[in-house]
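> My questions concern the predicted model and sequence given below.
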Amino acid sequence: SGSKDKREYFRWHYAHEIVKIAKEKGKAIVIEGLEIKEKGKRGDFSGRKSRRIRHSFSYKSLLSKIKTLAKREEIEVIEVNPSYTSIIGMLKYAPQYMITKDIAAAYVIARRGLGLQEKIPDNYIKFLNALTVEELEELKEYVKKTVRNKHLREKHIKEIKKAIKFLQSLESKPGRVLEPLDGTSFSTYDFWRVLKVAVVTPLSPEKVRRDFSALKELLIQGKWGGP
């Protein structure tokens, strides 16, 4: 159909533009990998996001065209683990550079392509060290009372319960200092997930938040107010 042909045309057009920019700048192209082998490390690539990307013909078709054109131009295409790119982007780079969470996620993807690690900022670590199970329990009750959408309310409560369980698992650690380092039994992703629950959920429990500038004081100055 005409609509289908039009979509196909634009996919080729965008692929050409992306490869053209990469060639002009002499850079590789970094994209999210679609295959996730480690079930326990899906992060924010599970659920709706996973289904949207995995089953989106347009997305797969665009990536295929980018790879085809890049190979023709001898431009490297790097596929990276997509786990938690959105969460890290919204918490670390969106407030820091006053950009949207989508651009911030792209920034994380690009950094992974360079082999860079995402260290949790010091003020976030301090916040996590001070966070208590009681505060998360209060947040859970707050969500129960304020969020009218049943699906969203249940989603928040499920995430909060996971965060509570994770904090409880840390209580046996001396001083309960959160240091997500290689070699520990915890993944850095666990800390990012708890951080998202503790700071993003209170800010916007009833809708998807677009502006993360409110996190800048916590990120830069270590200042934070509860719900």
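Here it is on my side, so go on. Numbers count the residues shown, from 1 in each chain.
> Please count neighbours and contacts with C-alpha atoms only from this point.
Will do.
> Would you mark the buried spots in the longest helix anywhere in the chain?
Longest helix in the chain, counting residues (DSSP state H): helix 2-25. By neighbour count on 16 or more other CA atoms under 10 Å, the buried set for helix 2-25 is 11-12, 15-16, 19-20, 22-23.
> before we go on, here's another structure to hold up against the first:
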Amino acid sequence: MITLQCLLEFQSEGDRREVLDLMRRFSSAERYGYQRLLEGWTREELKKHLTQVFQINTRYADDAVLKASGILSSCRKRGQNPTKVVFGGRGLFEKLKKKHLNGPRREELEREWKEKRQGNLYSRGDRSKRGNLNLRFVWIEGELYLRICVGERRWVYAKVVRPVKREGDKWIGFVWDLHQAERTGKWFPYNVELKLRDGEVYAHVSVSEKFPPTVITPENGVIGIDVNAYPFHLALAEVSRDGNLVGYERISLHEFLSADRDKREYLAWQVAYWVVGLALQRSRAIAIEDLEELPKGRRGDGFPKLRQKLQRWVYRSILEKIEVLAKRHGVAVEKKDPAYTSVIGKLKYAPQYLIDKDVAGALVIGRRALGFEEELPEAYRCLLRDEEFLLYALAELEEKVKKLKRELKGEENEWRRKAIKARLKATRGELKTLKAHLRALQSGEGEPASQRSPADRRKEPVRGRLSGRRKSWRVLSAALTVPVLEKFSHVKGTVRDFSPLRPVLVSGDWERAVRRPVPVPGAGAAVQVV
């Protein structure tokens, strides 16, 4: 969808006041409908109720419910409390709460608050209704007007003021499409939303964008993209058509942390242009994560710095811009389920290619877009049947639980205690997973599902085997992360070095991995820990 803006010029002050009153009633219906949705009302019963209470037609009432449900859905996807939504903007609300604010500055903020809270009107497009039923563009004596339905068979006509700003302005194409629809009768749907800003009424028109044919497909290979909050960056992996890693790049996003909303939007487009430019240069399609929701943390979880990054996380905006820009240039975009891509990447490809887990995750996303299944390597499958190793890993996890309990007992800072509790909970989860696997192995219930199929087959995954395969990866992660990668005290925070897994991956030699040389600060060379 592309959105275009134009100014509306009313023929009389009476017309303007009538439209502003309709915008006020629609905005009230939207807020009222949002509260009723929280209470569990259905769309149909709410539509009838809004029509009677706010004296708007059923189409406007349904659109008000649609807008309210969109806000509710978006709020839930972001992990925010839907009961805390502030219509009109929380920023303005917080400023107006300050009692010392007065005079012209307060009057300006109150006007802006009122406009944002009460100055909205929306009508969705409909092909069968000549493009839009309630807010329709019409031609009168060669000039473009917006016909606004303000009552039963009553309309207000507002002249559209929109100069062409530059060559290639998409407004030219939209006006041309309106001319063609008027001439041929082949209408297209367009959504229209009216907004009041600085005393003027603006119309925001959204239409489906027409994309050129796709010329760069996954048959040429892909560029897999993995989004990461720590460090704050995008990881890109160039994957050949046979599933091998060709090269990789990283794009830092730290500049987003100190930028305001407009600058973040600009930076997101810059990133999108860079990624699509790389795809065009290498003739590769793009593979991204199909992310629905990313937890942004909660106050008091013990991880304030990470939460600050997540709250300003623009992953969805960046991926959407990459997708749109790629389609404009004929580059195919594959959206894939991101489940277990990080686990598979860090355990299988990070030690194999000696790359970090983020690039390895991007590689898995790229391979998944090419249709490759990720099977456990033979050495890992043997490891999951090695009872001696599993008992060793179990002991290491139990020791970590004891260590975290001691830290928790000796820590007095409330916020640090919460961070320790989070790590303790995660470690207990890994311990539970490993114990369940060990019990199943000792009872002879079976072996990893991935053992029963050839490795790395290029086809669509089979749903029945997928859960078993993912369970094997989860067990393997619990067995290797703490016992091997976090074995020594020099590891702080997130593990970034996965080279110790290489002897395990190649030959299954886990004993060599746990006795690996460890760097000692100030000692120069690595020393052997016995």
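Perfect, I can see it now. This structure is a prediction, so every number in the text was calculated from the model and none was measured.
> can the buried residues of helix 2-25 of the first structure go into JSON lines with extra columns for distance to Lys207 of the first structure?
Rendered in JSON lines, the data for the buried residues of helix 2-25 of the first structure read as follows (distance: CA to CA, whole Å):
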{"residue": "Arg11", "distance to Lys207 of the first structure": "31"}
{"residue": "Trp12", "distance to Lys207 of the first structure": "35"}
{"residue": "Ala15", "distance to Lys207 of the first structure": "33"}
{"residue": "His16", "distance to Lys207 of the first structure": "36"}
{"residue": "Val19", "distance to Lys207 of the first structure": "36"}
{"residue": "Lys20", "distance to Lys207 of the first structure": "38"}
{"residue": "Ala22", "distance to Lys207 of the first structure": "36"}
{"residue": "Lys23", "distance to Lys207 of the first structure": "40"}
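> Relative to Ser187 of the first structure, which of those is nearest.
The closest of the buried residues of helix 2-25 of the first structure to Ser187 of the first structure turns out to be Ala22 (CA to CA; 33.1 Å).
> what's near enough to touch that closest one?
Contact analysis of Ala22 of the first structure by CA atoms under 8 Å, 6 or more residues apart in numbering lists 28-29, 75.
> Which ones among the residues you listed lie within strands?
If you go by DSSP state E, the contacts of Ala22 of the first structure have Ile29 in strands.
> which residue sits closest to the spatially most central residue of the first structure, ignoring its sequence neighbours?
What sits nearest the mean C-alpha location of the first structure, by CA atoms, centre = their mean, is Ser86, with 2.1 Å. Nearest non-adjacent residue to Ser86 of the first structure, counting by CA to CA, 6 or more residues apart in numbering: Ala105, 4.8 Å away.
> Please apply the same query to Asp15 of the second structure.
Val156 (6.2 Å).
> Doesn't that neighbour lie inside a helix?
No: under DSSP: H, G, I helix; E, B strand; the rest coil, Val156 of the second structure sits outside any helix and is assigned strand.
> so who does the closest residue to Pro121 of the first structure other than its chain neighbours touch?
Spatially, and ignoring its direct neighbours in sequence, Pro121 of the first structure is nearest to Leu219 (7.1 Å; CA to CA, 6+ apart). Applying CA under 8 Å, 6+ apart to Leu219 of the first structure gives the contacts 92, 95-96, 121, 123-124.
> what residue of the second structure matches up with Leu219 of the first structure?
Using TM-score structural alignment, the partner of Leu219 of the first structure in the second structure is Leu505.
> returning to that earlier point: ok, the residue nearest to Pro121 of the first structure to Leu128 of the first structure distance?
Distance from Leu219 of the first structure to Leu128 of the first structure, counting by CA to CA, to the nearest Å: 12 Å.
> need the helices for the first structure, in chain order.
2-25, 47-54, 57-72, 85-88, 94-97, 101-113, 122-130, 133-146, 150-170, 188-203, 216.
> Out of those helices, the one nearest Gly225 of the first structure is which?
Among the helices of the first structure, helix 188-203 comes nearest to Gly225 of the first structure, with 9.3 Å by CA to CA.
> quick check: angle from that closest one to helix 133-146?
Interaxial angle, helix 188-203 of the first structure versus helix 133-146 (axes from the mean of the first three to the mean of the last three CA atoms, to 10 degrees): 50 degrees.
> What is helix 188-203 of the first structure packed up against?
Secondary-structure packing of helix 188-203 of the first structure (3 or more CA pairs under 8 Å, 6 or more residues apart in numbering; DSSP states H and E): helix 85-88, helix 122-130, helix 150-170.
> Report the distance from stretch 505-516 of the second structure to the chain centre.
Put simply, stretch 505-516 of the second structure sits 37 Å off its chain's centre (CA atoms, centre = their mean, to the nearest Å).
> buried sites along that stretch?
505, 508, 510, 513-514, 516.
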